[in-house]
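Undergrad: Provided below are the primary sequence and the corresponding predicted coordinates.
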Amino acid sequence: MEKLPLLSGREVVKVFERLGWEVARQRGSHIILVKGKHIATLSVPDHREVARGTLRSLIARAGITVEEFLSAMK
C-alpha cells in the first residue's frame, strides 16, 4: 500500500481539479467538489493538514486509486 503525503486542504483540491473535479462551493471549513455526471461529491476539509485516512477516503469516493492520485500530484 502506497503511503500518502500530508497535504493541506488547498493542495488536495488542486490535485482533484487536475483530475477533472470542480469547486462547487465552500461552506465553513469544507470545500465541496463536483464532477460532471458523477453522483458523489467530495467534501475536502480546508485545514493545514488533511489526515491520511481522510485523504484515502476521498480518493476512494472519487473512484480512483492512490497511485492515480499520486501521479496527478506530479
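TA: Nice, thanks for sending it over.

Undergrad: Please count neighbours and contacts with C-alpha atoms only from this point.
TA: Fine.

Undergrad: For the chain, which segments count as helices?
TA: 9-18, 52-62, 66-73 (DSSP state H).

Undergrad: Including mean neighbour count and distance to Ala24, could these go into a markdown table?
TA: Shown next, in a markdown table, are the helices of the chain (neighbours: other Cα atoms under 10 Å; distance: least, Cα to Cα, whole Å):
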| stretch | mean neighbour count | distance to Ala24 |
| --- | --- | --- |
| helix 9-18 | 18 | 11 |
| helix 52-62 | 15 | 15 |
| helix 66-73 | 14 | 20 |
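
Undergrad: In TSV, list the ones you listed along with distance to Ile39.
TA: What follows is the helices of the chain, written out as TSV (distance: least, Cα to Cα, whole Å):
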stretch	distance to Ile39
helix 9-18	16
helix 52-62	10
helix 66-73	19
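
Undergrad: next, the one to line up against it:
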Amino acid sequence: MPRRYSSRELTRLAESQGWRFSRQRGSHMIFVKWRERNHVSIPASEREVRVGTVANIKRQMRLSNEEFNRIVDEVL
C-alpha cells in the first residue's frame, strides 16, 4: 500500500522544489512557481492526505513516481 503523507510533509516537499506559498482558499493552500502558469493545491488539514490526492499533487508538480520518491527520501 502506498505511503500516506501529511499536509505539512507535502508542503515541505513542494517548497524544496521551488514552489512558494501564494494564498489559502478555504481548506487548501495554493503554491506557485515563478514563471510557470500552473499551481499546486495542497489540503490544509491535520489529517493524512489520501493516496489519490497525493497522485494529483504529483501530477500538478509534474513529477514522475520515481522523481517524487527520490525527493521524498532526500527531504523527508
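TA: Happy to help now that I have it. Everything numeric here is computed off the predicted structure, so don't read it as measured data.

Undergrad: before we move on, back to that, to Gln26 of structure 1, which of the helices of structure 1 lies closest?
TA: helix 9-18 (11.6 Å; Cα to Cα).

Undergrad: quick check: that closest one aligns to which part of structure 2?
TA: Mapped onto structure 2 using TM-score structural alignment, helix 9-18 of structure 1 spans residues 7-16.

Undergrad: Identify the residues contacting the matching stretch?
TA: By Cα atoms under 8 Å, 6 or more residues apart in numbering, the surrounding residues in contact with stretch 7-16 of structure 2 are 20-21, 31, 42-49, 61, 71-72, 75-76.

Undergrad: same deal with stretch 29-37 of structure 2?
TA: Stretch 29-37 of structure 2 has contacts (Cα under 8 Å, 6+ apart) with 14, 18-24, 38-44.

Undergrad: Run through the residues that contact Ser27 of structure 2.
TA: Contact partners of Ser27 of structure 2, counting by Cα under 8 Å, 6+ apart, are Pro43, Ala44, Ser45.

Undergrad: ok, of these, which come out buried?
TA: Buried members of those, counted by 16 or more other Cα atoms under 10 Å: Pro43, Ala44.

Undergrad: What about the contacts of Ser27 of structure 2, which are in strands?
TA: Pro43 (DSSP state E).

Undergrad: Understood, closing this out.
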